[in-house]
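**Q** Sharing a model that was predicted from the sequence below.
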Amino acid sequence: MKVIVIEDNPDHFEIIEDAFASITGINAQVVRADTLAAGKSLLFSEYFDICLCDLQLPDSSIAQTVDWLSSQTHPLPMVTLTSLHSIEIAQNLLHKGVQDYLSKDELTAQLLYKTCQYAIERFRHQQEATGYNQDMQVFCDSLSHDFNGHINRIKGVSRALKSDLMERTSCTADELQWFDYLETSTSEVQNLVSDLQSYLSVGYVNQSFETVCLKLVVKKVVASLKSALQIDFEANMPNELPTISGNPALLQLLFQNLIANSIKFNNNQPIIDITMKDNGNYIDIVLRDNGIGFDPIHAQKIFSPFNRLANGKKFSGSGLGLSIVKRIVAHHDGSIEAHSALGVGSKFTLKFKKEA
């Protein structure tokens, strides 16, 4: 095992080096870098199995080191070395690509060995999962491309046939209706393919997390839907919505599907009220609408793929919109609940972890 230790304190490095030396059954080659710059240089020029990195270094403050650890895609497992007062910082890094942390105040040879072994194994699994995710994304994109290619050809032939017939003779009302039906049906299949791609992609595409302002996300979604749907609807929200750690594209898709759902399943001019509530370690985002509602016995069923409770002839769609919402919320370690009754609108409560 070849280990790089980025540690400026020689006494601390000696403790780590001695701990590795006392572990029977492994031959550990331990290399020290006393600054972050020296550590980066070694990582670039040599192969290591694992990196142990102190948070406080002569050429890098804790904030700068944290930024480097969390903003890079590292080619090897990273373990942070902390003192007792910085354990919370190290714990937060576990959600940003770092495999584990070690408290220098409680370091033992056995703990050091187990931590390194687990970090290496965890990193290997993450790399395998990344490869699987990339394969899954290629599959989703290929599936969407192939389906849309066939559908566009059907549309093209249908339009050409209709145009040719109209030039040679007049079509009956029934024949025109069949052409319209073919156009509508192929468009619905394209929408289904798009929704399927979104549904399958959640959790598999490369989705980096960052600080996201939900107020800006919702405002962008509302503006986009008003432009695309050409429907007059009212969307009310507080002056402030929280920032959370998440993926901007997925969160935009979440609110787009949720708000579009409230607009679609509505016999009135849609009114959507969005509120928030601080709930300890979580933030509740509540969306209420004045739509047709649903029977409360179906409160869980509506999040299942391809479930459509409303009249399919009046309210078209793939039945995947709320399923996509639920997958995105789960991907952000959150939850969603639905409450409603027939004819009185619906309420959706999203729970997100507060940003650390």
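**A** Received it, and whenever you're ready, just let me know what you need. Residues are numbered from 1 along each chain as shown.
**Q** C-alpha only now, for contacts and for neighbours.
**A** Noted.
**Q** How many residues are close by V30?
**A** Using other C-alpha atoms under 10 Å, V30 is surrounded by 18 other residues.
**Q** Now it: closest residue in space, sequence neighbours ignored.
**A** Once flanking residues are discounted, V30 sits nearest to V3: 4.8 Å by C-alpha to C-alpha, 6 or more residues apart in numbering.
**Q** For the one you found, pull up the helix or strand it's in.
**A** Assignment of secondary structure by DSSP states H and E places V3 within strand 2-6.
**Q** residues near the residue nearest to V30, how many?
**A** 19.
**Q** returning to what we had before: tell me what the strand holding V3 is packed against?
**A** Applying 3 or more C-alpha pairs under 8 Å, 6 or more residues apart in numbering; DSSP states H and E, we find strand 2-6 packed against strand 29-33, helix 36-45, strand 50-54.
**Q** Okay, one more to line up with it:
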Amino acid sequence: MLRTGGYAAMRGVGLRSGMRWTAMMPVHMTNELHNLAEVSVTAVLGSGVAVGALSEIGPKARVGARTLVDRFVTIQEGVEVGNGVVLRRGSCVYEGTRIGSETSVFENALLGNIPQDKKYRGEPTRTEIGQNSTVREGAIIERGTVQGGGVTKVGSNVLVMSGVYIGHDCTVGDECVIGNRTSLAGHCELQKGATVGGHSTVVQRVTIGAESMVGARSYLQRDVIPHTLVSGTPARLRGLNIRRLRKTMDRRDLWQAIAGFNFIFKRGSLPRGFSLSSGSAENITSFAGRAEALMKAMPPQSSHLLKMVLFQIAEFLIYPSRIGAYSEIRK
């Protein structure tokens, strides 16, 4: 019987009847396997692993030290699980999946299952999840397809809330947050620090830029510019993601960033201290053209953070693949 002061209790996992636990588990690091658990003889378990009743660990699976596997968990053949991972009741980790250290997977989550794509013919593809991420209840993360690069990636320090669907070949960068019941169709990309509000839908091959915010219940058909806020059905550009920028920028840089945004998207004047060496930007109507003019007008003494934010916005617009969505300024 698990003692209330045991190591698993501290991690919030209840491995119940039939399990003996050493009170000094972090010191002795002995493995505890329930007598109803099935562990392949070719599986490799690190020290301090606990496996609950009716759980299965397949052939050639590798489970890192201090990992806690609750009841009714399935770990298929060849799966790699890092140190200190928690797999809660009913979760399933399919073959070809790798989970980074200190990641928590909650009840009934499915990681690396077969993609819902007609092109998939059973090829050996992968799913990779970074370190210290959280996958909440009922979330689904599909494996990649050969046509899409063969891997679905979720970065480190990511929060995937309950009921989220991440389709095949998606890439989710570090420190992203995906709200409840959000669906990402295949080949989508979330860049570092992006946030998607709950109950949103993102269509295939959409890129959501770094540090951007998508409002709840949004329907995304086109790319989201870094450091901006979009919302609605269909989603529309609302402005800069001010709440996020306030955490890192001082007031002067924030106002400069807002002025730069207005110059590109609202035909405003150049930010204070910015100047073009020749000509005027009045006749430039494309977002990409005005973004390029803003970069040329930026004074060299501007702060590194301001340069980074405006450069990421401009870079996103100047690439030819982005221009179709934001080519002309609406009057």
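**A** Cool, got the structure. Keep in mind the model is a prediction, meaning the values are calculated, not measured.
**Q** TM-score for these two?
**A** Superposed pair, TM-score by TM-score structural alignment, normalised by the length of structure 2: 0.27. Supporting alignment: 161 aligned residues with a C-alpha RMSD of 7.3 Å.
**Q** Check which residues of the strand holding V3 of structure 1 are buried.
**A** For strand 2-6 of structure 1, the neighbour count (16 or more other C-alpha atoms under 10 Å) marks 3-6 as buried.
**Q** Ok, stretch 168-187 of structure 1 next?
**A** Neighbour-count burial for stretch 168-187 of structure 1 [16+ other C-alpha under 10 Å]: 179, 182-183, 186-187.
**Q** Could you dump these into JSON lines and include distance to R124 of structure 1 and secondary structure?
**A** JSON lines is the format used below for the buried residues of stretch 168-187 of structure 1 (distance: C-alpha to C-alpha, whole Å; DSSP: H, G, I helix; E, B strand; the rest coil):
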{"residue": "F179", "distance to R124 of structure 1": "54", "secondary structure": "helix"}
{"residue": "L182", "distance to R124 of structure 1": "50", "secondary structure": "helix"}
{"residue": "E183", "distance to R124 of structure 1": "49", "secondary structure": "helix"}
{"residue": "T186", "distance to R124 of structure 1": "44", "secondary structure": "helix"}
{"residue": "S187", "distance to R124 of structure 1": "43", "secondary structure": "helix"}
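**Q** related to what we said a few turns ago, the helices and strands packed on strand 2-6 of structure 1: which one's closest to L81 of structure 1?
**A** Closest of those to L81 of structure 1 is strand 50-54, at 4.5 Å (criterion: C-alpha to C-alpha).
**Q** Next, count neighbours for T65 of structure 1.
**A** A count of neighbours around T65 of structure 1, defined by other C-alpha under 10 Å, yields 19.
**Q** same thing with T82 of structure 1?
**A** Neighbours of T82 of structure 1 using other C-alpha under 10 Å come to 21.
**Q** deepest of the helices and strands packed on strand 2-6 of structure 1, which one?
**A** Highest mean neighbour count among those (mean count of other C-alpha atoms under 10 Å): strand 50-54, with a mean of 24.
**Q** quick one: that one to strand 2-6, angle?
**A** Counting by axes from the mean of the first three to the mean of the last three C-alpha atoms, to 10 degrees, strand 50-54 of structure 1 lies at 10 degrees to strand 2-6.
**Q** list the helices and strands the helix or strand following strand 50-54 of structure 1 packs on?
**A** Later in the chain than strand 50-54 of structure 1, the nearest helix or strand by DSSP H and E is helix 62-71. Here helix 62-71 of structure 1 touches helix 87-93, going by 3+ C-alpha pairs under 8 Å, 6+ apart.
**Q** what does the helix it packs on contact?
**A** For helix 87-93 of structure 1, the external contacting residues (C-alpha atoms under 8 Å, 6 or more residues apart in numbering) are 66, 69-70, 80, 82, 100-101, 103, 356.
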